[in-house]
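Colleague: Attaching a predicted model along with its sequence, questions to come.
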Amino acid sequence: MKLSRPVSWFLLAFGVWSWVIWITFVKNLVADGSGLAFDDGLPTAYFWVHLLLAVVSFVLGTVVGAIGLRGLRALRRTS
């Protein structure tokens, strides 16, 4: 199955967006001063659940972006 150029660009852009959003999210989570993420300096369940969410989303976004990149490379080879 061949991806069209717009779909490939969209998937690649989604992968880049995922890197920006989830890395920023983890930085903010680690720097949380509200007491939700850390209790007396120890990570809470809130921290672990949100870190897991961020890591899984980051990995899935990376996979989607890689699919878009492969689609663009395949279109370039056939052109």
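Modeller: That came in fine, so what should we check first?
Colleague: Every contact and neighbour count from this point should use C-alpha atoms.
Modeller: Will do.
Colleague: Which secondary structure elements does the longest helix seen in the chain sit against?
Modeller: The residue-count maximum for a helix in the chain (DSSP state H) belongs to helix 45-78. In this structure, helix 45-78 packs against helix 5-30, with contacts taken as 3 or more CA pairs under 8 Å, 6 or more residues apart in numbering; DSSP states H and E.
Colleague: Tell me the helices and strands packed up against the helix it packs on.
Modeller: Helix 5-30 makes packing contacts with helix 45-78 when contacts are defined by 3+ CA pairs under 8 Å, 6+ apart.
Colleague: Which positions in the helix it packs on come out as buried?
Modeller: 47, 51, 54, 57-58, 61-62, 64-69, 71-72 (16 or more other CA atoms under 10 Å).
Colleague: The structure to be compared is supplied as follows:
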Amino acid sequence: MTLSKRASWFLIVVGVWTWAIWPNFLKNIWKDDRSWDDGPTGFFTVHLVLTATSLAIGSVVGWLGIRGARAGRTAVPGAASSDHMVSSGR
């Protein structure tokens, strides 16, 4: 699959946005009175899992965007993709 330059940069921006927003969100949840009652509450645990999942997804999306941008930069029009190289017969 080949990503366009626009799609690659969109994925990179989504990855950066995720890392800009979610850690701050967790910091605010950490300070919330509903987060602690002799240990973490269900409220905190749910938001911690949500944050961790979102950061993981954002990381993967950003990584895919970076790979797409790099592949687009090094691709030569009309050349065979390295993913579809033919064996040398060895």
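Modeller: That came in fine, so what should we check first? From a predicted model like this one, the values you see are computed outputs, not experimental measurements.
Colleague: TM-score for these two?
Modeller: Here the TM-score for the pair of chains, by TM-score structural alignment, normalised by the length of the first structure, is 0.90; 76 aligned residues with a CA RMSD of 1.1 Å.
Colleague: rewinding a little: average offset between the longest helix of the first structure and the second structure?
Modeller: Average distance, helix 45-78 of the first structure versus aligned residues of the second structure after superposition (mean CA distance after the TM-score superposition for the first structure): 0.5 Å.
Colleague: ok now that helix, how far from the chain's centre?
Modeller: Helix 45-78 of the first structure sits 5 Å away from the centroid of its parent chain (CA atoms, centre = their mean, to the nearest Å).
Colleague: can you check stretch 26-41 of the second structure too?
Modeller: Centroid displacement of stretch 26-41 of the second structure relative to its chain, using CA atoms, centre = their mean, is 26 Å.
Colleague: Now the terminal residues of that stretch, how far apart.
Modeller: 14 Å (CA to CA, to the nearest Å).
Colleague: Contacts for that stretch, please.
Modeller: Stretch 26-41 of the second structure is contacted by residues Gly42, Phe43, Phe44, His47, Leu48, Thr51 when judged by CA atoms under 8 Å, 6 or more residues apart in numbering.
Colleague: Buried residues, that stretch. List them.
Modeller: Residues of stretch 26-41 of the second structure classed as buried by neighbour count (16+ other CA under 10 Å): Leu26, Ile29, Trp30, Ser35, Trp36.
Colleague: Having no further points to raise, I will conclude here.
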